[in-house]
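Asks: Give me a model of this one.
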Amino acid sequence: MKEKPSSFSIKNWNIDDRPREKLLQKGKAALSDAELIAILLSSGSRSESAVQLSKRILASASNNLQELGRLSIAQLMQFHGVGEAKAVAITAALELGRRRGNGVELERHRIVNSESAYLCFLPGMADLAHEEFWIMYLNNSNKVITLTQLSKGGITGTLVDVRLALKKALEINATAMILGHNHPSGTLVPSETDKQLTSKMKRAAESIDIKLLDHLIVTEKNYFSFADEGLI
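Replies: Next comes the predicted model:
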């Protein structure tokens, strides 16, 4: 009796060995070059998995990504299991990597006090006729990773989901946050809701080792800092 060939489908692999799942669970650095290329390929052929196909493609380029980048789309398509779409995906990914290497890293703005935080928030909030709630996420050098709008409301208020704020912080490896929202009325007096939210956000952030450095109320000409006023 003829023995049935074993399945080469990645779906039949242990979940820890599947490239996509491995990236999600362990991070991009845990994957080999072949596994990363396999994600681009998405599938292999009847006789080999995407990872095996990727290893074969890499071997043809002496397992060197620079050499692989020199292969044309036509050359990539000579491999069984690689059609035009897959060849284009590999070529595009390698070109992005080349451009990234030639690029200049974005200079991150460092927050040194409440005024420097205010100047970051101001351009997006200065002349709004409604309230918006933003979060500034920082790294361990107090440099800005990103500014994110968490919610948008009416003239007198906006709802804030603490869980979404912290979820984003974990996703981008932030170690600190600064809250910011505007008062279209121009008043710089924090409401009881503002105080309660600040306290709630601080407690939640501390539970996952993220610091809440400040909460700013922003108007076009001035600001109120919870940290400067000893409210954090």
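
Asks: only C-alpha atoms for contact and neighbour calcs from this point on.
Replies: Will do.

Asks: Show the contacting residues for the residue positioned nearest the centre of the chain.
Replies: Nearest to the mean C-alpha position of the chain, by Cα atoms, centre = their mean, lies Ile172 at 5.0 Å. Going by Cα atoms under 8 Å, 6 or more residues apart in numbering, Ile172 touches Ile145.

Asks: same thing with Arg20?
Replies: Contacts for Arg20 (Cα under 8 Å, 6+ apart) come out as Ile39.

Asks: And Leu147, by the same measure?
Replies: By Cα under 8 Å, 6+ apart, the contact list for Leu147 reads Trp134, Ile135, Met136, Tyr137.

Asks: just Glu35 next, same as before
Replies: Counting by Cα under 8 Å, 6+ apart, Glu35 touches Pro19, Val51, Ser54.

Asks: One more, please, to line up against the first structure:
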Amino acid sequence: MQKRASVSKQQDNVTYIDTTPHPPTHPDPSTTLIQALASEPLARLSEFELLQLILQEQETPDIARQLYRRFATLREMEHAGLGELMEIERMTLCKAAALQAAFALGRKIACKPLYRGQTFVSSRDVYLAYAPKLNILEQETFWILLLDQRNRVLKQQQVSQGSINRCTITPREIFTPALREKAVGMILLHNHPSGDPEPSTHDRKLTTQLREVSVLLGIKILDHIVVGDQSYVSFADRGWL
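Replies: The predicted model follows:
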């Protein structure tokens, strides 16, 4: 902070010295992009510019550049822990926390809550509803969507959580909730933390086994969707059901 030049004022034989600190007269460097928002909608800014805003370093985006050198994609950046972010030169705890908070807020917005009676018209609808929730997990998780006779959602339930590349599940875990809810149909859903949604041999064998049991119980499996990083595979779309 700069100080205004001292000025003496004589009053009643007492001398007063003005030492009040005053800010520098040059403009705040953080206003460049913020001022641009007055004429440009936020949606038109690039990923890099949005990152600059979150980190509050509009004119000299050193941290933003380092983040892009360290992490190839925003997805990798999102998965980075606080310790990894703090390894970036000039990164502060406040900036790292703000970045993680922005990613977390985005996930909450994307994860639209399912409600009883909701319907899905395509495998893509199911993928879009669950991808934000499943893509951040480091272990495979297996979910079921239980449906009524009009394919409306009765209940969603996670039935198993496994390792990074395998999720062990039994027909009992799948069909006990379905019988309890009197479901007549279901959609199977699980994620691949590797990012590759291509079903494994185990996935296909398990689906065949579950389909055989479903026929005996009169509960139709409408689809089995494998969620990967920015893509998915639908057993129904491939004609495997």
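
Asks: Secondary structure, distance to Ile208 of structure 1 and neighbour count for the contacts of Leu147 of structure 1 - can I get that in CSV?
Replies: Shown next, in CSV, are the contacts of Leu147 of structure 1 (DSSP: H, G, I helix; E, B strand; the rest coil; distance: Cα to Cα, whole Å; neighbours: other Cα atoms under 10 Å):
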residue, secondary structure, distance to Ile208 of structure 1, neighbour count
Trp134, strand, 20, 24
Ile135, strand, 17, 21
Met136, strand, 17, 24
Tyr137, strand, 14, 24
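
Asks: ok, the residues you listed vs His181 of structure 1, which is closest?
Replies: Nearest to His181 of structure 1 among the contacts of Leu147 of structure 1, counting by Cα to Cα, is Trp134 at 6.0 Å.

Asks: Now which residue in structure 2 aligns to the closest one?
Replies: Matched to structure 2 by TM-score structural alignment, Trp134 of structure 1 sits across from Trp143.

Asks: cool, Leu164 of structure 1 as well?
Replies: So, by TM-score structural alignment, Leu164 of structure 1 is matched to Glu173.

Asks: That match - nearest residue in space that isn't next to it in sequence?
Replies: Using Cα to Cα, 6 or more residues apart in numbering and skipping residues adjacent in sequence, the residue nearest Glu173 of structure 2 is Val159, 6.3 Å away.

Asks: what does Leu128 of structure 1 give?
Replies: Pro184 (6.5 Å).

Asks: Now check that neighbour against structure 2: what is it aligned to?
Replies: Match for Pro184 of structure 1 (TM-score structural alignment): Pro193.

Asks: tell me the SS of its match?
Replies: Following DSSP: H, G, I helix; E, B strand; the rest coil, the label given to Pro193 of structure 2 is coil.

Asks: and it, how many neighbours?
Replies: Neighbours of Pro193 of structure 2 under the rule other Cα atoms under 10 Å: 22.

Asks: for it, what are its contacts?
Replies: By Cα under 8 Å, 6+ apart, Pro193 of structure 2 lies in contact with Asn135, Ile136, Leu137, Glu138, Gln139, Glu140, Ile164, Asn165, Gly228, Asp229.

Asks: Next one: it relative to Val227 of structure 2, how far apart?
Replies: Noted for Pro193 of structure 2: a distance of 9 Å to Val227 of structure 2, by Cα to Cα, to the nearest Å.
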